[in-house]
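Undergrad: quick one: sequence and predicted model below, then my questions.
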Amino acid sequence: MKKVSLFLFVFFLSIASKGISQTTNPSDFFVGKWEITISGTPTGNSVLVTELSRKDGKLTGELKDPSGTNPQAVAITKIEEEEGKKLTIYFNTEQAGEIALALEKVDDDHLKGMLMSMLESTAVRIKK
C-alpha cells in the first residue's frame, strides 16, 4: 500500500509541477495587442494600437488609431527583433517616408523607446 501511495504522490506532484512551470516561448513575448503612446508630436501625444502576430516565424501587424481620427490602418513594413528584449517597428508615412519605432522590454507588460530617435514612446500590453 505504501508503494502505491508513494507512486500516486510522485505522479500528482509531477503533473502539478508541469502545470505551474512557464512554458512560454521567449521569442513570442511581443505577440499580442499593444497600446503605443508617442509623446511630444506636433499634435500632442499620439496613441496607436497594434496586434502583433507571428507568421512564418516573423512578427507582423498594423497600426490603428483608436480615436477614429484616422480610420485607415497603417501597415507595418517590417519588424526587427533582438533576443526577445528589443523590437523595432517600421512603417511608412506620407510626410516622412519610412519611420522606425524602437522599443525595449521594461517588464512583462511594458515597453519603452523612441520614435525616429527623437520622440519618447511607451507601449502597454492590452490584456483581453
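TA: Received, thanks. Numbers count the residues shown, from 1 in each chain.
Undergrad: rest of the way, CA atoms for contacts and neighbours
TA: OK.
Undergrad: next, the one residue sitting closest to the centre of the chain: secondary structure please.
TA: For the chain, the residue sitting closest to the mean C-alpha position, by CA atoms, centre = their mean, is residue 30 at 2.9 Å. Here residue 30 takes the coil state, with states given by DSSP: H, G, I helix; E, B strand; the rest coil.
Undergrad: next one for the comparison:
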Amino acid sequence: MNSNKLILSGALFMFSLGLAFAGHMPSPEYFEGKWNVLIKGTPHGDAVIPIRFETVDGKTTGYFIEEGAAEEKKMDSAIISGDVINTSFTISGYDVTLSLTKVDEDNSKGDLMGMFDAEGSRVK
C-alpha cells in the first residue's frame, strides 16, 4: 500500500512539474514580424538594425537589412528559448551574435556580442 502511495505521489509531482514549465515553452509568435533594434555605444556610435523574424513549420528564421543595402540578408541562426531569441549573422564584415529578451508586447532588450546594449521595438 505504501508503494502505491509513493508511485501516485511521484506521478502527481511529475504532472505538477510539467504544468509549471508549460508556460515557459518557446513562443515564436512574439518575435514574428519586423523590429528596429537599436545598438548602443558601438565604436561608430549608436546604430539601428531593421530585423524581421518568421516561423515556418516550427523553425524560426531571421533577416536583417545592413546599412546602405536595399535587400534583406538571412541570419545564420535564430533560436528561441522561452522569451529569448539568440541570433548570429555577419554584418559589415563582422560575425556577431544578438540576444533579445521580451520586455512587453512591443519591446525587447538584450545585447550584441555581450558588449553593446540592444533595444528592440516592434514596427507597426
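TA: Yes, it's here. All figures in this text were calculated on a predicted structure; none of them were measured in a lab.
Undergrad: if we can go back for a sec, now check structure 2 for the residue matching the residue nearest to the centre of structure 1.
TA: With TM-score structural alignment as the matching criterion, the partner of residue 30 of structure 1 in structure 2 is residue 31.
Undergrad: tell me which element the closest residue to that match other than its chain neighbours falls in.
TA: Spatial nearest neighbour of residue 31 of structure 2, chain neighbours left out: residue 53 (6.3 Å); criterion: CA to CA, 6 or more residues apart in numbering. Element membership of residue 53 of structure 2 [criterion: DSSP states H and E] is strand 45-56.
Undergrad: which residues touch that strand?
TA: In this structure, residues lying in contact with strand 45-56 of structure 2 by CA atoms under 8 Å, 6 or more residues apart in numbering are 28-29, 31-40, 60-67.
Undergrad: buried residues, that strand. List them.
TA: Of the residues in strand 45-56 of structure 2, 48, 49, 50, 51, 52, 53, 54 count as buried by neighbour count, 16 or more other CA atoms under 10 Å.
Undergrad: which one of the residues you listed is nearest to residue 11 of structure 2?
TA: Taking CA to CA as the measure, residue 54 is the one of the buried residues of strand 45-56 of structure 2 closest to residue 11 of structure 2, at 37.7 Å.
Undergrad: tilt between the helix or strand in which residue 119 of structure 2 is found and strand 45-56?
TA: With elements delineated by DSSP H and E, residue 119 of structure 2 resides in strand 116-122, which encompasses its position. With axes from the mean of the first three to the mean of the last three CA atoms, to 10 degrees defining the directions, strand 116-122 of structure 2 sits at 50 degrees from strand 45-56.
Undergrad: once aligned to structure 1, how far is strand 116-122 of structure 2 on average?
TA: Comparison of strand 116-122 of structure 2 with structure 1 after fitting gives an average deviation of 0.3 Å (mean CA distance after the TM-score superposition for structure 1).
Undergrad: where in structure 1 does that strand fall?
TA: Going by TM-score structural alignment: strand 116-122 of structure 2 matches residues 119-125.
Undergrad: tell me which residues touch the equivalent of residue 86 of structure 1 over in structure 2, please.
TA: In structure 2, the position corresponding to residue 86 of structure 1 is occupied by residue 84, as judged by TM-score structural alignment. By CA under 8 Å, 6+ apart, the contact set of residue 84 of structure 2 is 99, 100, 101, 102.
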